[in-house]
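K.L.:
okay, sequence plus prediction incoming.
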Amino acid sequence: MPSSAAATTVKRLAPGLVAALAAVGLALLVHVVLPSLPAMTVAVVLGILAANLPGSSTLVSGVLRPGLHFAGKHLMRAGIVLLGLKLSLGDVLALGWITAALVVAVVLLSFAGTYWLGKLFRLAGDAPLLIATGFSICGASAIGAMAAVKGTRHQETVLPVALVTLCGTLAIGVLPLLMNPLGFDPLGFGRWVGASVHDVGQVVATAQTAGAVALSAAIVIKLTRVLLLAPMVATAGVLERRAHNRRISSADRTASLPRNSNTTTGASRPAAAAALDADSAGPAPAVKFPPVVPLFVLGFLLTIALRTLGWVSPPGLELGNFLQDVTLGGALFGLGSSVRIRELLHTGLRASGMALCAWLLIAALGYGAVRLMAGFH
């Protein structure tokens, strides 16, 4: 019986997963032909096209949907674990404590500023938190991690991913044009890109326009930002668990009120009665607490440790990087396939304006940090 259920699940998920992997292959091919286009950005765009073109939209919303939803959630987590193989604590320590402190300051200030902008623009639900996480740390990967620990619905991650892709793609075209007007040498430009651009692939595509020195500096700064993903998500997990406990405690206090108590008045009386009715019907189901640190974040920390200790061979690192491209690309195709352009134009204009303001804020913070780095060196 269990094997039959497993076979049914595989049969239901297979079409969407095959489509996602095929899209990743196409995205990687496009990147080989046009290196300036990051494969992950292409994967998102392909997903959006698949969801909105007349022929494919029916398949995306029908037989492919279960597998694409699975890819957007679970392949994203696998990709985050593999992302740790890019990180070595030795590279971060080589920056020096002043540079590392400035990078941390940029992340915290950009997170706080973007979150405040999200509230200012009255974005609903977890959108301000997800956008702030994606913009300040590492794009769609960070959005997926934060959504997991917050228990955010898959549909609510679509807009933040679309916005981080839009602004990151914009950076690829705009930032190189500003290198000379802002007086950056290749090293300074690379640091600015690493501190300001969202996704790792977008950082590489932007920085490589100024040469190897800029690319190397950008990657180290960017991966230092990525390193902050674990503590940020863990902090969100702790806060979410405390909020969950407060909600449970509040419900318990309401349920413990006596039926004829004079304090059970107004809006609280129906709630108390409902709680008592539920209690009389039998034992309540076990409460599922949100994780403080999800397993995939622990996996991310483990792969960082393996890379730092040198326990992964060069062929193993190459395989890990390839698998990371496959899993994250498949996840981003799945998320992109949830974007409906008509709905985005109807509901996302205010969010797009907020995202552009956040993009300018982070670019300005990164610029200031790079100037301070140059001053200290």
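P.N.:
Perfect, I can see it now.
K.L.:
please make it C-alpha for all contacts and neighbour counts, starting now.
P.N.:
Noted.
K.L.:
pick out the residue nearest the middle of the chain.
P.N.:
Ile143 (2.1 Å; CA atoms, centre = their mean).
K.L.:
Thr157 is in contact with that one, correct?
P.N.:
Yes: counting by CA atoms under 8 Å, Ile143 does reach Thr157; the two are 7.2 Å apart.
K.L.:
where do the contact lists of these two overlap?
P.N.:
Taking CA atoms under 8 Å, 6 or more residues apart in numbering as the criterion, Ile143 and Thr157 both touch Leu130.
K.L.:
also this one, for the comparison:
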Amino acid sequence: MNRNRIAQLAPGIALCAAIALAAILLQRLEEHWTGRPWLEALVIAILLGTATRTFWTPGTRWVPGIGFSAKTLLEIAVMLLGASISAQAVLEAGFGLMLGIAVVVTLAIGASYALGRWLDLPWRMAVLVACGNAICGNSAIAAVAPVIGAKPQDVASSIAFTAILGVVVVLALPLLVPILDLSLTQYGVLAGLTVYAVPQVLAATMPVSAISTQLGTLVKLVRVLMLGPVVIGLSLVAGRGATEATMRLSWSRLVPWFILGFLSLAVLRSLGFIPDALLRIASPVATLLTIISMAALGLGVDLRVLGRVGGRVTLAVTLSLLVLITISLALIRLLGLP
């Protein structure tokens, strides 16, 4: 990275780091006053970032660094988390869970599409909402859009509300632990099956437990890998033009580099090639990068967008999410996860 690029990114990264530091200090104050952190720094960073964006829109000076923090730093954090996953965790998850993830994604896409059409959404919009909800939010929408020939306004509307709802899910999902009496394992699976983006799984599970974080990330990565088969399937349904669009999609779009990095570190950890000293460093570094990234995520949430997104799209995305949560809970009960 050259000096010009560093200078371009520095203001935005510094802003996100400052918000992250404030979030960490507020968590420390919580612990001092109440004896426990009712709101983790990850969540506080999102709230502070969102509050900042509500009253102030960052100018061009800040945007590159904020984008870098929200995407690249978060992807690095996810990759580092692979060092905490061993083959034993994969084996303990079991083939039934892996198969169940594929079933949940398939059912969620079908149910979400049916809801969208029932609400009179155009079929392309319904497909975007369904894939974004069932797989990985904005990434799935961006990958599917050229395959089905979606209009730019449809893509923008789908991404706008999905981004905001994704933050709401991160903040609200942990509340289901006491309400539904979920174990740490069950909650990790639920988060992996329902949270939109891989990095957001960290924000939704880290405040609960390390076990939830590890299993949630593993489940989410398997869910993301479903994007490839879904895009190929849609291309076959949509016709030749879509197939050509699919061929233009690079493997990096279907299997992002940080997922490959996560899996590589997990393999190295399982083979004993990662020293204990590095393992002890990887987790806190991943946590710090995630907090900075959550601040950036908050800075990217403009609550005023809600007023510009159509009511039918809002209702379709919300109902689709509720259906996804219901299907995921049914899978957890069916598998009898401890």
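P.N.:
It's in. Every value quoted in this text rests on a predicted model; they were computed, and no experiment measured them.
K.L.:
just give the TM-score of the two.
P.N.:
After superposition, the two chains reach a TM-score (TM-score structural alignment, normalised by the length of the second structure) of 0.72; 307 aligned residues with a CA RMSD of 3.9 Å.
K.L.:
coming back round to it: what's near enough to touch the residue nearest to the centre of the first structure?
P.N.:
Listed by CA under 8 Å, 6+ apart, the contact set of Ile143 of the first structure reads Leu130, Ile131, Thr133, Gly134, Thr157, Pro160, Val161.
K.L.:
inside helices: which ones of these?
P.N.:
Counting by DSSP state H, those place Leu130, Ile131, Thr133, Pro160, Val161 in helices.
K.L.:
what lines up with the last one in the second structure?
P.N.:
Meaning Val161 of the first structure. In the second structure, the residue paired with Val161 of the first structure according to TM-score structural alignment is Ala163.
K.L.:
surely that match meets Cys136?
P.N.:
No: taking CA under 8 Å as the definition, Ala163 of the second structure is not a contact partner of Cys136, at 10.8 Å.
K.L.:
who has more neighbours out of the two?
P.N.:
Cys136 (25 against 18; other CA atoms under 10 Å).
K.L.:
which SSE is Leu288 of the second structure in?
P.N.:
Take DSSP states H and E as the rule and Leu288 of the second structure turns out to sit in helix 276-299.
K.L.:
apologies, that question was intended for Leu322 of the second structure.
P.N.:
Going by DSSP H and E, Leu322 of the second structure is in helix 311-335.
K.L.:
got the contact list for that helix?
P.N.:
So helix 311-335 of the second structure is in contact with 96-97, 100, 104, 107-108, 111-112, 115-116, 119-121, 129-130, 133-134, 157-158, 161-162, 165, 186, 189-190, 193-194, going by CA under 8 Å, 6+ apart.
K.L.:
buried set for that helix?
P.N.:
Within helix 311-335 of the second structure, the residues that qualify as buried are 313-314, 316-321, 323-329, 331-332, counting by 16 or more other CA atoms under 10 Å.
K.L.:
picking that back up, of the contacts of helix 311-335 of the second structure, just the buried ones, ChimeraX syntax please.
P.N.:
What follows is the ChimeraX syntax selecting those of the contacts of helix 311-335 of the second structure that are buried according to 16+ other CA under 10 Å:
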select :97,100,104,107,108,111,112,115,116,121,129,130,133,134,157,158,161,162,165,186,189,190,193,194
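K.L.:
now, the contacts of helix 311-335 of the second structure that are in helices?
P.N.:
Those of these mapping onto helices are 96-97, 100, 104, 107-108, 111-112, 115-116, 129-130, 157-158, 161-162, 165, 186, 189-190, 193-194, per DSSP H.
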